[in-house]
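Enquirer: Sequence and predicted structure are below.
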Amino acid sequence: MKLSCVIVDDSSIQRILINKLVTNHQNLNLIGEFSNAVETKNFLSYNDVDLVFLDIEMPILNGFDFLDTLKTKPQVIFITSKPEYAVKAFDYEATDYIQKPINAIRFDSAVKRALNKQLLLIEAPIENSEHIFIKSNLKKLKIFTSRIKYIEAYGDYVKVITDDENHLVLSTMKAFENDLPHDKFIRVHKSYIINLNKVDKFNSKFVEIGSVKIPLSRTKKEELQKAMEVIQ
């Protein structure tokens, strides 16, 4: 993962130092560098930025006043020579607060925090999405339906194939089908239920999800066709 970032500092020497650290970091992509907050605000109006390396004491608008003007705030790592601003910085939900002079190890630690925070932001919608509970290997597991690729009949069990792993669940296909959101899943064969959003292609005989070919019952072809048209 790479975070798009900008540097905001009225000191050209500090911008050069931070630029070097950013450029040498594999997870950062520098897309802007500014000497004042006003120019930065204009840039943010037209560009998506994940992370701002922000000085506090600057002319016209200081770092805090600058953040107050933003409706949508990117992550912020404050970089300043004044330790007394630290408490106020975290009132602004800063990802981190680095004191000048900047230490490379301390810088990497702050970036790691930003990366972890960004991952949580990405995963949050998934955490709030539809889910079901299954019992597999005597454990009760929460499975997000958006991660399920397909379900296969397996004797007295059903095999649940997800993006990450497979689970064997003691259940009938009918009972499992009833637990799934009907607008996203369809039973295409007596032994298979598929996630419509995972379908790569299909013909009169098979549905393909990744490299797996799933048999398509002749009576289900029209139903599948209509369902795919709805979600596209």
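Expert: Okay, I see it.

Enquirer: Only C-alpha atoms from now on, for both contacts and neighbour counts.
Expert: OK.

Enquirer: Spatially central, which residue of this protein would that be?
Expert: residue 122 (2.0 Å; C-alpha atoms, centre = their mean).

Enquirer: For that residue, give me its contacts.
Expert: Residues in contact with residue 122 (C-alpha atoms under 8 Å, 6 or more residues apart in numbering): none are found.

Enquirer: Put this next to the first one:
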Amino acid sequence: MKLTCLIIDDEPLARKILEKYVSRISAIELMASFDNAIDASVYITEHNPDIIFLDIRMPEMSGLEMLKIIQHPPEVILTSAYSEYGVESYDYEVFDYLLKPIPFERFMKTITKLIDSITPTHHDEILPIDHITVKDGKKQIQVKLKDIHYIQAYGNYLKIFTKEKQFLSRMKMSVMEALLPMTHFVRIHKSYIVSLLYVEHTGGNEIILKSGKELPLSKYYKRSAKERLG
């Protein structure tokens, strides 16, 4: 199951950035993008998307003015370069308020939070991603989440370990943690994330995988990790 979304922003670059972000998340699907709120409001009434990413300052009709005329709006994530609208946005019961320029990590946290707010029945069917894309030489390779045993920070890169191979991806650990469904993965150390599928048991200060590999379990993450691992 995918959540459908709409992007509404009069700035072409802002729309392009959000379109790129949405394309990286398999749990949401872009229905359309609009450069004005008038046409978008008609589309919303006819097609009923699950989420709208809505700019505030736009000509003819602002994002907040559009929300006043839409009956039963979908989940609204406001996007703006102006922080002064933050307080006013609460009057419209929006899901979140993203301040431009929007880092992907911040965007991903909002989407993850939105998915977590969905009823449990639907939550089991929706994951932020079901794979990650990494470079293998000059090739782009899709690595399925179910194949990942653990992930290790390696300078400005991450090493992604599967049974057969390891991959190198230029990504921050915090971004990877936001991307991964925490129903299947757990952070055990500032430099390690492990898949729950491949954990054999926990020791005092280490996690032992089914392969026999031992990974460090830091004091900071020990309590939350052991609660997840049982």
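Expert: That came through, no problem. In this text, all values refer to a predicted model and were calculated from it rather than measured experimentally.

Enquirer: what's the TM between chain one and chain two?
Expert: The TM-score (TM-score structural alignment, normalised by the length of structure 2) is 0.51; 123 aligned residues with a C-alpha RMSD of 1.7 Å.

Enquirer: returning to that earlier point: buried residues of the helix or strand where the residue nearest to the centre of structure 1 lies, list them for me.
Expert: Element membership for residue 122 of structure 1 (DSSP states H and E) is helix 104-127. The neighbour-count check on helix 104-127 of structure 1 (16 or more other C-alpha atoms under 10 Å) flags 107, 110, 111, 114, 115, 118 as buried.

Enquirer: so what does the helix or strand hosting residue 54 of structure 2 touch, helix or strand wise?
Expert: For residue 54 of structure 2, the element it lies in under DSSP H and E is strand 51-55. If you count contacts as 3 or more C-alpha pairs under 8 Å, 6 or more residues apart in numbering; DSSP states H and E, strand 51-55 of structure 2 packs onto strand 3-8, strand 75-80.

Enquirer: Tell me which residues are up against it.
Expert: Contacts for strand 51-55 of structure 2 (C-alpha under 8 Å, 6+ apart): 3-10, 62-63, 74-80.

Enquirer: rerun that using 6 Å as the cut-off
Expert: Applying C-alpha atoms under 6 Å, 6 or more residues apart in numbering, the external contacts of strand 51-55 of structure 2 come out as 5-9, 63, 74-80.

Enquirer: picking that back up, if I look at the residue nearest to the centre of structure 1, how far off is residue 116 of structure 1?
Expert: Using C-alpha to C-alpha, to the nearest Å, we find residue 122 of structure 1 at a distance of 10 Å from residue 116 of structure 1.

Enquirer: Ok, residue 108 of structure 1 next?
Expert: 12 Å.

Enquirer: before we move on, what about residue 222 of structure 1?
Expert: The value you get for residue 222 of structure 1 to residue 116 of structure 1, if C-alpha to C-alpha is used, is 45 Å.

Enquirer: So which residues of structure 1 form helices?
Expert: 12-23, 37-44, 63-68, 86-91, 104-127, 173-179, 221-231 (DSSP state H).

Enquirer: and those helices as JSON lines, adding distance to residue 29 of structure 1?
Expert: Written out in JSON lines, the entries for those read as follows (distance: least, C-alpha to C-alpha, whole Å):
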{"stretch": "helix 12-23", "distance to residue 29 of structure 1": "7"}
{"stretch": "helix 37-44", "distance to residue 29 of structure 1": "15"}
{"stretch": "helix 63-68", "distance to residue 29 of structure 1": "21"}
{"stretch": "helix 86-91", "distance to residue 29 of structure 1": "24"}
{"stretch": "helix 104-127", "distance to residue 29 of structure 1": "12"}
{"stretch": "helix 173-179", "distance to residue 29 of structure 1": "43"}
{"stretch": "helix 221-231", "distance to residue 29 of structure 1": "35"}
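
Enquirer: among those helices, which is nearest residue 140 of structure 1?
Expert: helix 173-179 (14.9 Å; C-alpha to C-alpha).

Enquirer: Now stretch 68-84 of structure 1: buried residues?
Expert: Result for stretch 68-84 of structure 1 [16+ other C-alpha under 10 Å]: buried residues 73, 74, 75, 76, 77, 78, 79, 80.

Enquirer: Identify the residues contacting stretch 60-74 of structure 2?
Expert: Contacts for stretch 60-74 of structure 2 (C-alpha under 6 Å, 6+ apart): 37, 50, 51, 55, 56.

Enquirer: Between which two of the residues you listed is the distance greatest?
Expert: 50 and 56 (18.8 Å).

Enquirer: More neighbours: these two, which one.
Expert: Neighbour count, other C-alpha atoms under 10 Å: between residue 50 of structure 2 and residue 56, residue 56 has more, with 23 against 17.

Enquirer: Just give the nearest non-adjacent residue to the more buried one, would you?
Expert: residue 63 (4.2 Å; C-alpha to C-alpha, 6 or more residues apart in numbering).

Enquirer: Surely residue 144 of structure 1 touches residue 131?
Expert: Yes. Applying C-alpha atoms under 6 Å, one finds residue 144 of structure 1 in contact with residue 131, separated by 4.1 Å.
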